[in-house]
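> below: sequence and its predicted model.
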Amino acid sequence: MMTQNQTASPTQFYTWQKYRCAYAVHQPINATPTGIPLLLIHPIGVGLSRQFWRRFCDKWYEQQQQNLIYNPDLLGCGESDQPHIAYTPKDWAEQLTYFLKTIVQKPVIVIAQGALFAVAIELVKKEPNLVAGLVLASPPAWPLITKELPKWQPKLIWNLLDSPLGNIFYRYARREKFLRDFSTKQLFDAAEDVDSEWLNTLRAGAQNTASRYAVFSFLAGFWLQDYSHAIANINKPTLVVLGEHISSIAKEGKKLESDAWLSDYLTALPQSRGIKIPGRNVLPYESTAEFVKAISPFINEFS
């Protein structure tokens, strides 16, 4: 739903390699865009796509912010092509590198949700001159973002998921009861925030069963590697935003409190600051107003 404070262009497309990739550009209505553009990186999961950021975009302009917002669908998600391949953070970073060079053509603030921080890391490595700064919403616990899997393991898990049994599992996982239960247990701080808008968006996003390949790639762990050295080399201003009740879906970080979670990142990132806000793991959606309030001062410093 659009508010009177902002507008999004119709879905636009570009070709990266041989694939058709989708994106939208949001801008304030009745105002000239100002400030540094934002590039949003949505999470990966059943039915997830750039629609994850819809509430954030609405609230951003309600608060009189005027930055252009570039909101792409990663390959395998949303309205982008969904080829039958195993995706890695490097693949998505290459897609976004092309997007920045050909569509945006200027430096941006990257806002990455959850474990898609791995894509932001690869993006900074590939195109540091086009990333002015980063906002990390609920990045993975430090023991997880620095966990190196044996190379054979993600391939084995992928092969198990990329099967008729995996197809059956995905069809089960896109049922409303599963989506509600998972969101309540693992993502949201309050059960009542797992609303019909959230569930309907996920169900619609998962209608095309080819969307399972991106999800299976994530579940297989192609994004799991030791990023500690790469993170230490991110010489960009970085804001880490955590929910007061952040939790880890994986066993790594299960017992980690939010203060220690935040401290790990502030110690590792060369130019970082951090803030905690109410919520758990999907702050741009469940705590939208608080998230916008938390990141606005940081982003306005780049204007």
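Sure thing, it's come through.

> when you work out contacts or count neighbours from here on, use the C-alpha atoms and nothing else.
OK.

> pretty sure residue 116 is touching residue 41, no?
Yes: counting by Cα atoms under 8 Å, residue 116 does reach residue 41; the two are 6.9 Å apart.

> so which of the two has more stuff around it?
Between residue 116 and residue 41, residue 41 has the larger neighbour count (other Cα atoms under 10 Å), namely 26 against 23.

> ok, and the closest non-adjacent residue to the more buried one?
Ranked by Cα to Cα, 6 or more residues apart in numbering and with sequence neighbours excluded, the top spatial neighbour of residue 41 is residue 112, at 4.7 Å.

> counting contacts, what elements does the helix or strand where that neighbour lies pack onto?
Residue 112 belongs to strand 108-113 when assigned by DSSP states H and E. Packing partners of strand 108-113 (3 or more Cα pairs under 8 Å, 6 or more residues apart in numbering; DSSP states H and E): strand 38-41, strand 131-137.

> residue 116 in helix, strand or coil?
Three-state call for residue 116 (DSSP: H, G, I helix; E, B strand; the rest coil): helix.

> what sits against it?
Neighbouring residues of residue 116 by Cα atoms under 8 Å, 6 or more residues apart in numbering: 41, 42, 43, 44, 89, 139.

> list the buried residues in the longest helix along the chain.
Longest helix in the chain, counting residues (DSSP state H): helix 288-300. For helix 288-300, a neighbour-count test (16 or more other Cα atoms under 10 Å) marks 288, 289, 290, 291, 292, 294, 295, 298, 299 as buried.

> against that first model, consider the following:
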Amino acid sequence: MKKRLETLLKLGIFAGIVMYFANKFVESSALLRKLLKINSGYYYNWKHGSIYYTKQGHGDPLLLIHDLYPSSSSAEWNEVIEDLSQSHTVYAIDLPGCGRSAKPHITYVNYFYTQLLSDFVTDVIQEPTAVTATGISSSFATMAAHLYPDKFTKLTFINPQSPSQLATIPLNTAKFTKSIMNCPILGTFLYYIFCSENEIEYNFTEEYFYNPFLVSSKVMHTYYESAHWNQGSGRFLLASLHGNYINANVNLAFSSLTQDTQLIFGKELANAENIAASYQKLNPVTKVSYISKTKMLPHLEAPAKLLSLL
């Protein structure tokens, strides 16, 4: 028994050493391409950490909010932001836990981001703004517009998650998963696997884009870099997402929205029409549009088609 324990202890120490050096190798090479710049943007000193954002153009304000995932960032809007800035003052942020913004070691919840949007509009934009958001980020944009209706004018949500999915509560295994991801060496090692270049390539070719041949290596490398900015601190957001801590039941909030609201779906996204119908059932005046031959990120895959709807 004693020998078994000694063997297990040695194996554990050896595995820890291997993971430690593997982590260091990833951290030393992940940002070498330097695709994410900071010299063209600003930092908003929010109460929970610095928030990176860019501002360009002239006209009515428009806030662009990328999908919430550690590898995401405001680079999601690179193909449309210049055109939008011709008629808007465009603000694009890196959400906390993503890209160049702070990545606090916390459990991320929906209200955390709802407060960020409210504070950002108050402190930075300083006037009511239109919002365009992707994926699960549409949920806290909905909550912010519901709680602070005077701060938001028009809402455009690209491929929002279904209301039923957003109503899912944290999993029974969420605490265990979070405790594993919180471990400095093991959690970081697992995070680097989930956010590896192979995983990001899979996401783009199988989930984000309809036509995988349109995915550029630069876009994938930018997402990889975003996930590794501030080393492995994105693992706390990843654990919160997988544990459903970000979810919030938006049924009441969405049904009560008074702003002009539009939903845009990639036509080839699974269950797009069912999700659209569920939102229109909550708020019948909601406009719905589809972009053919696209999935999750039509603004990267077919930017001209998306711009025609905004």
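Arrived safely. Here the structure is a predicted model, which means the values were calculated and not measured.

> and in structure 2, which of the contacts of residue 116 of structure 1 remain?
Mapped onto structure 2 and checked by both residues aligned by TM-score structural alignment, their matches' Cα atoms under 8 Å, these keep the contacts 41, 42, 43, 44, 139.

> are any of these buried, and which?
Using 16+ other Cα under 10 Å, the buried ones in these are 41, 42, 43, 44, 139.

> my guess is the second one contacts residue 52. True?
Yes: in this structure residue 42 of structure 1 lies within contact range of residue 52 using Cα under 8 Å: 6.5 Å.

> can you find the partner of the residue nearest to residue 41 of structure 1 in structure 2?
Using TM-score structural alignment, the partner of residue 112 of structure 1 in structure 2 is residue 133.

> for residue 72 of structure 1, same thing?
So residue 72 of structure 1 corresponds to residue 93, using TM-score structural alignment.

> wait, that match sits on residue 62?
No: using Cα under 8 Å, residue 93 of structure 2 makes no contact with residue 62, being 11.2 Å away.

> circling back: ok, the buried ones among the kept ones among the contacts of residue 116 of structure 1 vs residue 223 of structure 1, which is closest?
residue 44 (11.2 Å; Cα to Cα).

> pretty sure the closest one is touching residue 217, no?
No: counting by Cα under 8 Å, residue 44 of structure 1 sits too far from residue 217 to count as a contact (9.3 Å).

> helix/strand/coil for the equivalent of residue 280 of structure 1 over in structure 2?
In structure 2, the residue matched to residue 280 of structure 1 (TM-score structural alignment) is residue 295. Using three-state DSSP as the criterion, the local structure at residue 295 of structure 2 reads coil.

> how about residue 295 of structure 2, what does it touch?
With Cα under 8 Å, 6+ apart, residue 295 of structure 2 has these contacts: 207, 208, 209, 210, 265, 266, 267, 268, 269.

> change it to 7 Å
207, 208, 209, 210, 266, 267, 268, 269 (Cα atoms under 7 Å, 6 or more residues apart in numbering).

> what's the counterpart of the fourth one in structure 1?
With TM-score structural alignment defining the correspondence, residue 210 of structure 2 maps onto residue 189 in structure 1.

> show me the contacts for that match.
Listed by Cα under 7 Å, 6+ apart, the contact set of residue 189 of structure 1 reads 245, 279, 280.

> adding distance to residue 237 of structure 1, write those residues out as TSV.
Below are the contacts of residue 189 of structure 1 laid out as TSV (distance: Cα to Cα, whole Å):
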residue	distance to residue 237 of structure 1
245	25
279	24
280	24
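
> what number of residues lie near residue 228 of structure 2?
There are 26 residues near residue 228 of structure 2, going by other Cα under 10 Å.

> kindly report the same for residue 152 of structure 1.
8.

> please report the distance of it from residue 158 of structure 1.
Separation of residue 152 of structure 1 from residue 158 of structure 1 (Cα to Cα, to the nearest Å): 10 Å.

> conserved subset of the contacts of residue 295 of structure 2 in structure 1?
Retained in structure 1: 208, 209, 210, 266, 267, 268, 269, out of these (criterion both residues aligned by TM-score structural alignment, their matches' Cα atoms under 7 Å).

> sorry, back to before: just curious, which of the contacts of residue 189 of structure 1 is nearest to residue 83 of structure 1?
For these, the nearest to residue 83 of structure 1 is residue 280 (32.2 Å; Cα to Cα).

> which residue ranges form the helices in the stretch 151-300 of structure 2?
For the stretch 151-300 of structure 2, the helices defined by DSSP state H, counting those that start in this stretch cover 163-166, 174-182, 184-194, 197-202, 217-228, 235-242, 251-255, 272-282, 298-301.

> turn the ones you listed into TSV, columns for distance to residue 99 of structure 2.
Below are the helices of the stretch 151-300 of structure 2 laid out as TSV (distance: least, Cα to Cα, whole Å):
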stretch	distance to residue 99 of structure 2
helix 163-166	24
helix 174-182	19
helix 184-194	15
helix 197-202	15
helix 217-228	4
helix 235-242	12
helix 251-255	28
helix 272-282	28
helix 298-301	17
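
> no more questions from me, cheers.
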